[in-house]
Structure formats: C-alpha cells, structure tokens
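In: I'll drop the sequence and a predicted model, then ask my questions.
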Amino acid sequence: MPELPEVETTLRGIAPHIQGKKVADVVLRQTRLRWQINPNLAEILAGQEVLSCRRRAKYLIIGFETGTLLIHLGMSGSLRIFTCGDARIEHPDKHDHVDMVFADGTVLR
C-alpha cells in the first residue's frame, strides 16, 4: 500500500501537469471496482477546470469548479501523466481503470 511519502510524491508529480487544465473526457475501463465510480463522471467533469490539487492523509483531493474528486491509491495504485502523442496512451495496462483526458491532450491515468 502506498504510504504517506509516496502519496505526497504522487501529488507533487501530477499537480503541475493538471492544475489549471480543463477536462475534455473521462474514460472508465473497469466499472467493477471496490468502490463504484459514477458512470456519469465524464459528463460531470467535462469542461471543468482543475482548480487545486492537495492531499489529506492518504487521499488525493482534486478540486474542480463545481466539486471535488477524491482519489485513494489502494493497495498498489499509481497515477501517471501522459502527454499528447505518447504511444503508451493507446495501450493501457490491465489495472489502468480510469483516464482523465484534458483539453490539451494530457492524460492522467
């Protein structure tokens, strides 16, 4: 399970790449997770700007104009940033359940 330092490192790694960007789409690959993800998440977040990225304990908190997204990395979770044109965007791994795609082509996976 990622411990607090790993969660903080993840936050510091993703924040500069997503803060201030607008969400274009959310791709849900796996709906049968321990905690269900709202199937309407793409519609809810479409056009929303990321206003803040912070951490509370082991939770990552992404603030949007109309609400907050809470992320917990679970037992072995990770978040990665892909930039437009990166070939890896087209080939998600088995445990890559969600992509947040931004208007500039950046992907948070």
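Out: Yep, it's here.
In: rest of the way, CA atoms for contacts and neighbours
Out: Fine.
In: would you mark the buried spots in stretch 53-72?
Out: C53, R55, K58, Y59, L60, I61, I62, G63, F64 (16 or more other Cα atoms under 10 Å).
In: ok, and here's another one to check against it:
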Amino acid sequence: MILLTPAGLVVRIPYHHDGESNAMTRADVKSVVVDVLVRVVTAVGAPVPTIDDHMRPLGTLPSFDSILAEDTTVELFEQLGLGADLDVNPFIKTNRPASVIEVVDQLYELVNHGEQT
C-alpha cells in the first residue's frame, strides 16, 4: 500500500505483516510493478518509456538486463512483502522475456496464493 502523507511524503506499507495477509488485486500488484520499474529505469539515468501490459521489460527497457532484473525482483519482493526466493524470476516466462501483465500475474499468484504460475 502506498500512502501520501499531508507533508507530501510517500509511505510504503507492506501488504504482508506479522504472518497476516491482506489480499491484493492485480491492479495493486501492477501498480507496484510499474512503480518499481519506473524507479529502476530512472535510477540508471535512462528515459522512461511507456510501460503497458504487453511490454517485455527484459530487453526492452533501457539498461534492463538479467542482472538488473534480479535486483528488481528483490525490490518487488520487498515491496510486496514476499520472502526472497532466488529461484523465482518473474521477468522470465518459459525461457523468454515475460510481458508486464505476465509479471503481474506471477506476482499476484505469489502474493495471494503462495505459488508461481
């Protein structure tokens, strides 16, 4: 959950806490995914292209390679309150780059059902 305080500060509250879970919608997960992707691309100093459902971040976003995808996965897991799992790479789907909606679907399943699609 992302909150904007009266002072204009952004506060991030994990969706999982103390073993309890608040169900997230796909829209919630997509918002986190897009936010993290924009921050990652901005951090490397590249212009941020339009990020839509069918875009494949790996190989399409400027400077977004397999190493940056791993770092981004760690950031996404933290933001979504998931435990680190280095065997999960939501940016790959059946040996090819995943689209944003496929990334969202994989993370949605992990957040709400604890399994990867």
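Out: Good, I have the coordinates. As the structure is a prediction and not an experimental result, all values here were calculated from the model.
In: tm score of chain vs chain?
Out: With the length set by TM-score structural alignment, normalised by the length of structure 1, the two chains reach a TM-score of 0.28; 60 aligned residues with a Cα RMSD of 5.1 Å.
In: now for the buried residues of stretch 53-72 of structure 1: which two are most distant?
Out: K58 and F64 (19.4 Å; Cα to Cα).
In: now the element after the lengthiest helix in structure 1, going C-ward?
Out: Ranked by number of residues, the top helix in structure 1 under DSSP state H is helix 4-18. Downstream of helix 4-18 of structure 1, the next assigned helix or strand under DSSP states H and E is strand 23-28.
In: what packs against that following strand?
Out: Applying 3 or more Cα pairs under 8 Å, 6 or more residues apart in numbering; DSSP states H and E, one finds that strand 23-28 of structure 1 makes contact with helix 41-45, strand 98-102.
In: now the buried residues of stretch 53-72 of structure 1 in TSV, with secondary structure and distance to V7 of structure 1?
Out: As requested, the buried residues of stretch 53-72 of structure 1 are arranged in TSV below (DSSP: H, G, I helix; E, B strand; the rest coil; distance: Cα to Cα, whole Å):
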residue	secondary structure	distance to V7 of structure 1
C53	strand	12
R55	strand	8
K58	coil	6
Y59	strand	8
L60	strand	7
I61	strand	11
I62	strand	13
G63	strand	17
F64	strand	20
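In: and of these, the nearest to L28 of structure 1?
Out: Out of these, the member with the shortest distance to L28 of structure 1 (by Cα to Cα) is I62, at 17.6 Å.
In: ok, that closest one to I18 of structure 1 distance?
Out: 9 Å (Cα to Cα, to the nearest Å).
In: which residues are in contact with each of these two?
Out: The contact sets of I62 of structure 1 and I18 overlap at V50 (Cα atoms under 8 Å, 6 or more residues apart in numbering).
In: longest helix anywhere in structure 2?
Out: Under DSSP H, structure 2 gives helix 26-43 as its longest helix.
In: so the spatially closest residue to I18 of structure 1 that is not a sequence neighbour: helix, strand or coil?
Out: Nearest non-adjacent residue to I18 of structure 1, counting by Cα to Cα, 6 or more residues apart in numbering: V50, 6.7 Å away. State at V50 of structure 1, reduced to three classes by DSSP: H, G, I helix; E, B strand; the rest coil: strand.
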